[in-house]
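Visitor: okay, here's the prediction I keep looking at, along with the sequence it came from:
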Amino acid sequence: MTKAYVFPGQGAQFVGMGKDLYEQSALAKELFEQANDILGFRITDLMFEGTDEDLRQTKVTQPAIFLHSVILAKTLGESFQPNMTAGHSLGEFSALVTAGALSFEDGLKLVAQRAMAMQKACELEPSTMAAIVGLDDKTVEDACTAIDAVVVPANYNCPGQLVISGSFEGIDKACEKLTELGAKRALKLSVGGAFHSPLMEPARAELAAAIENTQINAPICPVYQNVSAQPFTAPTLIKKNLIDQLTAPVKWTQTVQNMLKDGAAHFTEIGPGKVLTGLIKKIDRATACENISSFQG
């Protein structure tokens, strides 16, 4: 059976995440303590005992989700045998580490640098995102193109659910236009900025050098990357896609469809929450899915 492992992105965090791993697995405890040393602060204290506000800090959110996903995968041992992997936005780094393309240490360092670079880009130009529900992709794409302000499709989450990203002006105009066109919902999201849009260019430029200088190996299985929704194993292409990811849309619907076309028979979401499990079911109702979000013993 062709097994696909997928990893969640930002927004899946919750207070207490990873605490059971830390307390019940010696390997997990060792990796969490290594992460505290790498980051220079005790992220475990914020993950296990912090507040929602603590976890919403960009420098905490992205590393926390990455750590929960990657360490959980590592505790699965021999039961973790993926034939293909993918991750949603930030989750792509989790997928690359668990597929052996990136070391745990390098993956965490890149995620921390990515978080800070994105935070800086958000502060340069305040911006936001909105979820558009109930319209086909082309209608949303055409409406964004026609608006005289920065607004672009950012996350193709599932059919009928597309997140747009841009300036406050662009998002306001797009939400108004798309509501007129029949969107069931045009909901502004509580996010720090316009992720996966041209407004992330400063972050892309800053992270590019760090990614170029990081050792990336051929993964043990194909990793389907957000930028094109295609499978990759060549380190040079994996690097390029990681760099481009910050300003390009997350093609999650297309990724899942391509994994299914290439033989995926069972999807397992590893990490906090079960957002991706829900999206995969909306992309193909017949697909077998499960989520693992806690220590399996």
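Guide: Received the coordinates, thanks.
Visitor: from now on I want contacts and neighbour counts done on CA atoms only, so please keep to that.
Guide: Noted.
Visitor: and whichever helix or strand residue 109 is part of, what's buried?
Guide: Assessed by DSSP states H and E, residue 109 sits inside helix 104-124. Neighbour counts over helix 104-124 (16 or more other CA atoms under 10 Å) mark 104, 106-119, 121-122 as buried.
Visitor: give me the contact list for it.
Guide: 35, 38-39, 58-59, 62-63, 66-67, 70, 90, 93-94, 97, 192-195, 199-204, 206-207, 210-211, 214-215 (CA atoms under 8 Å, 6 or more residues apart in numbering).
Visitor: try stretch 177-188
Guide: Residues outside stretch 177-188 that contact it (CA under 8 Å, 6+ apart) are 128-135, 140, 143, 175.
Visitor: now do the buried residues in that stretch.
Guide: Neighbour-count burial for stretch 177-188 [16+ other CA under 10 Å]: 177-179, 183, 185-186, 188.
Visitor: how far off centre is that stretch?
Guide: Here stretch 177-188 shows a centroid-to-chain-centroid distance of 25 Å under the convention CA atoms, centre = their mean, to the nearest Å.
Visitor: moving C-terminal from the helix holding residue 109, which element do we reach first?
Guide: Assigned by DSSP H and E, the successor of helix 104-124 is strand 127-133.
Visitor: next, the angle from that next one to helix 104-124.
Guide: Interaxial angle, strand 127-133 versus helix 104-124 (axes from the mean of the first three to the mean of the last three CA atoms, to 10 degrees): 100 degrees.
Visitor: so which elements touch strand 127-133?
Guide: strand 161-167, helix 168-180, strand 185-188 (3 or more CA pairs under 8 Å, 6 or more residues apart in numbering; DSSP states H and E).
Visitor: of those, which is nearest residue 283?
Guide: Of all the helices and strands packed on strand 127-133, strand 161-167 sits nearest to residue 283, with 10.4 Å by CA to CA.
Visitor: next, the one to line up against it:
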Amino acid sequence: MKALIFPGQGSQFEGMGKDLFESSEIAKSIFNTANTILGFDITDVMFNGSVDDLKKTDITQPAIFIHSYICYELGNIKNPSAYAGHSLGEFTALTCSGSLSFEDGLSLVLERARAMNDACSVEESTMAAILGMGDDEVKKICRDFDDIDPANFNCPGQVVISGSSRNMSKACDVFKSNGAKAIPLSVGGGFHSIYMQPAKSRLEDAIMSIKFQKPNAPIYQNV
């Protein structure tokens, strides 16, 4: 069985995709098409932007989507048995499986990113990974904070929490004092939390305007 799993926000890095652009005409063509769809030169930010530039949600999400899609195209992977994606990566999975066109997939990702970016501007929020602690214990500690919640249950012993920036450091200190590791994530906001509620209706409207096709293999969703 061959399954393809695509990454989500936080997997960005400086210079992402530049090597692909310089070595592949296919990659160059996809980048140029992406610039046209987006209406701005995202390649300049991806190739030359700083860590802070790439951390901006309305840049990060389309950048990761484009990079992942190009890697898929260049990989020339035949007949995968299944697709999956981590959060944002589900849009890449939908696109690579043929459920969405590249244009529709990227357009949805851009609208999602802008809606989430606007939601982040309402109140500062962020995320952190908690390692080495069970799900129930993470939930218990989060209940002591009215603005911090478990967001992603990635695997046993790894839970991502999300919430307000003003209490995240304090929450991380509590997790550390209880024997866990707490790692702040390089993201632009507290995703998968109540802080994203303002983005919900905008994304729903955008999704309803797109026609989805049957994927060429099952897509295993996790959100």
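Guide: Noted; the coordinates are in hand. The model shown is predicted, which means the values in this text are computed figures rather than measured ones.
Visitor: what's the TM-score for these two chains?
Guide: Scored against TM-score structural alignment, normalised by the length of the second structure, the superposed chains reach a TM-score of 0.91; 223 aligned residues with a CA RMSD of 1.8 Å.
Visitor: rewinding a little: just the contacts of helix 104-124 of the first structure: which are in strands?
Guide: Applying DSSP state E to the contacts of helix 104-124 of the first structure, no entry is found in strands.
Visitor: restricted to helices, list these.
Guide: Among the contacts of helix 104-124 of the first structure, the members found in helices (DSSP state H) are 35, 38-39, 58-59, 62-63, 66-67, 70, 93-94, 97, 201-204, 206-207, 210-211.
Visitor: where's residue 208 of the second structure relative to residue 104 of the second structure, distance?
Guide: The gap separating residue 208 of the second structure from residue 104 of the second structure is 12 Å, by CA to CA, to the nearest Å.
Visitor: again with residue 15 of the second structure
Guide: The spacing between residue 15 of the second structure and residue 104 of the second structure, counted by CA to CA, is 25 Å.
Visitor: now swap in residue 212 of the second structure and tell me
Guide: Following CA to CA, the distance that separates residue 212 of the second structure from residue 104 of the second structure is 9 Å.
Visitor: just to check, residue 235 of the first structure is in contact with residue 214?
Guide: No. Counting by CA atoms under 8 Å, residue 235 of the first structure stays clear of residue 214, with 10.4 Å between them.
Visitor: residue in the first structure paired with residue 160 of the second structure?
Guide: Counting by TM-score structural alignment, residue 160 of the second structure corresponds to residue 163 in the first structure.
Visitor: ignore what I typed, I meant residue 202 of the second structure.
Guide: So residue 202 of the second structure corresponds to residue 206, using TM-score structural alignment.
Visitor: which residues does that match contact?
Guide: residue 117.
Visitor: then residue 215 of the second structure?
Guide: 94, 97-99.
Visitor: and residue 169 of the second structure, by the same measure?
Guide: Counting by CA under 8 Å, 6+ apart, residue 169 of the second structure has no contacts.
Visitor: any idea how far it is from residue 146 of the second structure?
Guide: 14 Å.
Visitor: just residue 99 of the second structure next, same as before
Guide: 39 Å.
Visitor: let me know the closest of the contacts of stretch 177-188 of the first structure to residue 53 of the first structure.
Guide: Once CA to CA is applied, the member of the contacts of stretch 177-188 of the first structure that ends up nearest residue 53 of the first structure is residue 128, at 18.5 Å.
Visitor: what is the neighbour count of the aligned partner of the closest one in the second structure?
Guide: Mapped onto the second structure by TM-score structural alignment, residue 128 of the first structure lines up with residue 126. Per other CA atoms under 10 Å, the neighbour tally for residue 126 of the second structure reads 26.
Visitor: just checking, residue 126 of the second structure touches residue 166?
Guide: No. Here residue 126 of the second structure does not reach residue 166: they are 9.3 Å apart, not a contact under CA under 8 Å.
Visitor: hang on, the earlier thing: which stretch among the helices and strands packed on strand 127-133 of the first structure comes nearest residue 48 of the first structure?
Guide: Among those, strand 185-188 sits nearest to residue 48 of the first structure (CA to CA), with 29.0 Å.
Visitor: sec struct for the closest residue to residue 65 of the first structure other than its chain neighbours, please.
Guide: Spatial nearest neighbour of residue 65 of the first structure, chain neighbours left out: residue 13 (6.1 Å); criterion: CA to CA, 6 or more residues apart in numbering. Here residue 13 of the first structure is recorded as coil under DSSP: H, G, I helix; E, B strand; the rest coil.
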